[in-house]
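1. following is a predicted model, sequence given first.
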Amino acid sequence: MSVFDEELFLKGLEQRKSTLGAEYVEKNLASADDFTRPFQEAMTAWCWGLDGGDDGH
């Protein structure tokens, strides 16, 4: 995690696990290679971390 804000990533990770299930998310992150890891991190931080969570937005 060098490119993304760690706090945003962790917020996104929590939301992603809550929605998709921890086992599924952890499996995807663990199987990411040097090419796909940045995409996993970006989607977790930006798509899950910036979405506002479950507050109706």
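-> Alright, I've got the coordinates. Residues are numbered from 1 along each chain as shown.

2. for the rest of this, base every contact and every neighbour count on C-alpha atoms.
-> Will do.

3. neighbours around residue 19, how many?
-> Using other C-alpha atoms under 10 Å, residue 19 has 11 other residues around it.

4. give me the buried positions along the strand or helix carrying residue 40.
-> Using DSSP states H and E, residue 40 sits within helix 37-42. Across helix 37-42, burial judged by 16 or more other C-alpha atoms under 10 Å covers 37, 38, 41, 42.

5. this is the comparison structure:
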Amino acid sequence: MPFTASDIIKLILAVFLPPLGVFLERGCNADFLINILLTILGYIPGIIHAIYIIFKF
């Protein structure tokens, strides 16, 4: 699967606002809620989870 411009935008958003990057990729589901929880508990785990969700095939 090629790397698109929307992936770059989602990656940038995932670094600054991890839940927003996950929301744009998956919508409002369990992944989004998990990411909100991880971001509240620690910013870095939220970023890691968001990047994982964005690049998961």
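-> Structure's in. What do you need? Please read these numbers as outputs of a predicted model, since none were measured by experiment.

6. TM-score of the superposed pair?
-> Aligned and superposed, the two chains score 0.36 in TM-score terms (TM-score structural alignment, normalised by the length of the first structure); 40 aligned residues with a C-alpha RMSD of 2.9 Å.

7. related to what we said a few turns ago, pipe the buried residues of helix 37-42 of the first structure into CSV and attach distance to residue 17 of the first structure per row.
-> Putting the buried residues of helix 37-42 of the first structure into CSV (distance: C-alpha to C-alpha, whole Å) gives the following:
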residue, distance to residue 17 of the first structure
37, 17
38, 18
41, 13
42, 15
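
8. what's the farthest-apart pair in these?
-> Across the buried residues of helix 37-42 of the first structure, no pair lies farther apart than 37 and 42, at 8.5 Å, counting by C-alpha to C-alpha.

9. who's in contact with the one residue sitting closest to the centre of the second structure?
-> With distances taken as C-alpha atoms, centre = their mean, residue 50 lies nearest the centre of the second structure, 2.6 Å away. Residue 50 of the second structure makes contact with 14, 18, 19, 21, 22, 35, according to C-alpha atoms under 8 Å, 6 or more residues apart in numbering.

10. hang on, the second one packs against residue 44?
-> No: Residue 18 of the second structure is not in contact with residue 44 according to C-alpha atoms under 8 Å; the separation is 9.2 Å.
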